[in-house]
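Participant: Give me the fold of what follows.
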Amino acid sequence: MLTNSSDAACSLRGFPGVSFVGDDNGTQIGAPATRRDDVEVTRVWLTPGTSAHASLRIAQAGNYDPAQCQPSAVDGFRVYPPDDTASLFIRYPQPTGCRSASVTLLTVGPLTR
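Facilitator: Model prediction:
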């Protein structure tokens, strides 16, 4: 969820960038999230204090051959708002990621209200 903490309205359009991170230092674990191509992308207008969110699907690392996946504990997510180079960290140490970039566990939808 991204919240407008400014005093002015703003807008966002598109997909956040999302990756697992780990190793207690923010190292990206595996492939970044792929973007859903089955949903419409629209501009989201946020007045001060309002929020937008995106759906995130997480596949289970245990569904893949360990030799291909290279299972790894994760600390959480690195999230980039659309058209931004500054990232946010969201602690979420429960899932297991795949170190291999050939396995994509994350799928993200566009921002909505």
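Participant: Every contact and neighbour count from this point should use C-alpha atoms.
Facilitator: Fine.
Participant: Would you map the helices across this structure?
Facilitator: Remark: helices assigned in the chain by DSSP state H are 66-69.
Participant: Once you drop chain neighbours, what's closest to residue 18?
Facilitator: Ranked by CA to CA, 6 or more residues apart in numbering and with sequence neighbours excluded, the top spatial neighbour of residue 18 is residue 79, at 4.7 Å.
Participant: Quick check: the one you found vs residue 65, distance?
Facilitator: 27 Å (CA to CA, to the nearest Å).
Participant: The two: which is more packed in?
Facilitator: residue 79 (20 against 10; other CA atoms under 10 Å).
Participant: Isn't the more buried one up against residue 17?
Facilitator: Yes. If you go by CA atoms under 8 Å, residue 79 and residue 17 touch, sitting 5.4 Å apart.
Participant: Contacts only, for residue 19.
Facilitator: 28, 29, 30, 31, 32, 33, 77, 78, 79, 106 (CA atoms under 8 Å, 6 or more residues apart in numbering).
Participant: burial measure for residue 86, as a count.
Facilitator: 9.
Participant: So it is in contact with residue 80, correct?
Facilitator: Yes. Proximity of residue 86 to residue 80 meets the contact threshold set by CA under 8 Å, at 6.4 Å.
Participant: any idea how far the residue nearest the centre of the chain is from residue 47?
Facilitator: Centrality entry for the chain: nearest residue to the mean C-alpha point is residue 18, 2.4 Å, by CA atoms, centre = their mean. Distance of residue 18 to residue 47, computed by CA to CA: 24 Å.
Participant: same question, residue 84
Facilitator: 19 Å.
Participant: neighbour count winner among these two?
Facilitator: More crowded of residue 84 and residue 47, by other CA under 10 Å: residue 47, with 15 against 10.
Participant: this one as well, want them side by side:
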Amino acid sequence: MRIKAMSLVSSGLLAGVALAACGKTGVVNAEPAAISSSRPHAAASMASNSGPGGNGGTALCTVDDLSGGTKPDDGGGAAGHEGRFVIVTNMSGSACALKGFPTVAFSADSEGTLVGSAFERMQSDTPEKIVIQPDKDAYISVLLADTGAEGDDCEPTHVEGYSIQLSGSDHKLIVKDMQTACSAEGKGVGQIGPFIQGTPE
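Facilitator: From the prediction side, this is the model:
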């Protein structure tokens, strides 16, 4: 399994998630008022330019193709939840495709050590395959549970951010967004939507 972690640096516009190929680490805080950004120096995977599985013959994106970041979703919270966007940018030289829901969980560190339960999918959203051109974006909506409302059974712990696995891959993209999360299974479980093309406002 390859893990890619990236550091995030605050910016007023879009930016990057923390990604790192196996053996490389780097992490960053997501600023609450801006999108965090970072761009990896690793070359994009050749498989992303030639492999099958995307839209109309477009290869699926890999973690080597993507940079990304986080941004508050000020209007997307729900009762007992805080809204957040995770945004990815295609840093490769070719279009690549994303499909459906990624698998998301809290990560204790830049190595992808999982904490608590994997996030649940928002069933109200319909997943689609999307194609992102070079330097263009896609994003997922995230709802973070209020750990304080979970009581003592929550077993709160510090986490570095999120572990994200793209559909059809076991490689991890680590997005740093330091916070407190429930380590107990089934407590404080977040929710995610599918990938959507574009940049959230």
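Participant: can you tell me which residue in structure 2 aligns to residue 40 of structure 1?
Facilitator: Mapped onto structure 2 by TM-score structural alignment, residue 40 of structure 1 lines up with residue 126.
Participant: Spit out the contact partners of that match.
Facilitator: residue 194.
Participant: cool, residue 45 of structure 1 as well?
Facilitator: 9, 10, 11, 12.
Participant: Cross the residues you listed against strands and list the overlap.
Facilitator: Per DSSP state E, strands hold the following members of the contacts of residue 45 of structure 1: 10, 11, 12.
Participant: Which part of structure 2 matches stretch 78-90 of structure 1?
Facilitator: Under TM-score structural alignment, the match for stretch 78-90 of structure 1 is residues 163-175.
Participant: From residue 101 of structure 2, how far off is residue 130 of structure 2?
Facilitator: 11 Å.
Participant: what about these two, which has more around it?
Facilitator: Shown here are residue 130 of structure 2 and residue 101; by other CA under 10 Å, residue 101 has more neighbours (23 against 20).
Participant: Report the spatially nearest residue to the residue mapped onto that one from structure 1, omitting neighbours in sequence.
Facilitator: Aligned by TM-score structural alignment, residue 101 of structure 2 pairs with residue 15 of structure 1. The shortest distance from residue 15 of structure 1 to any non-neighbouring residue, by CA to CA, 6+ apart, is to residue 110 (4.4 Å).
Participant: Please identify the residue in structure 2 that aligns with that neighbour.
Facilitator: That one, residue 110 of structure 1, aligns with residue 194 by TM-score structural alignment.
Participant: Report the contact partners of its match.
Facilitator: Taking CA under 8 Å, 6+ apart as the test, what residue 194 of structure 2 contacts is 99, 100, 101, 102, 121, 125, 126, 127, 128, 140, 141.
Participant: right, and residue 99 of structure 2 touches residue 130 too?
Facilitator: Yes. Assessed by CA under 8 Å, residue 99 of structure 2 is found in contact with residue 130 at 6.2 Å.
Participant: Please enumerate the shared neighbours of those two.
Facilitator: residue 195.
Participant: and the nearest residue to residue 97 of structure 1 once chain neighbours are set aside, what does it touch?
Facilitator: Excluding the flanking residues, the one nearest residue 97 of structure 1 by CA to CA, 6+ apart is residue 72, at 5.2 Å. Applying CA under 8 Å, 6+ apart to residue 72 of structure 1 gives the contacts 29, 96, 97, 98, 99.
Participant: can you count the residues close to residue 39 of structure 1?
Facilitator: By other CA under 10 Å, 9 other residues sit near residue 39 of structure 1.
Participant: Kindly provide the distance from it to residue 78 of structure 1.
Facilitator: According to CA to CA, residue 39 of structure 1 stands 23 Å off from residue 78 of structure 1.
Participant: Make a ChimeraX selection of the buried ones in the contacts of residue 194 of structure 2.
Facilitator: Selection command for ChimeraX covering only the buried members of these, criterion 16 or more other CA atoms under 10 Å:
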select :99,100,101,102,121,140,141
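Participant: Turn the contacts of residue 194 of structure 2 into JSON lines, including distance to residue 176 of structure 2.
Facilitator: Below are those laid out as JSON lines (distance: CA to CA, whole Å):
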{"residue": "99", "distance to residue 176 of structure 2": "23"}
{"residue": "100", "distance to residue 176 of structure 2": "22"}
{"residue": "101", "distance to residue 176 of structure 2": "19"}
{"residue": "102", "distance to residue 176 of structure 2": "16"}
{"residue": "121", "distance to residue 176 of structure 2": "21"}
{"residue": "125", "distance to residue 176 of structure 2": "25"}
{"residue": "126", "distance to residue 176 of structure 2": "27"}
{"residue": "127", "distance to residue 176 of structure 2": "25"}
{"residue": "128", "distance to residue 176 of structure 2": "26"}
{"residue": "140", "distance to residue 176 of structure 2": "15"}
{"residue": "141", "distance to residue 176 of structure 2": "16"}
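Participant: Nothing else from me, thank you.
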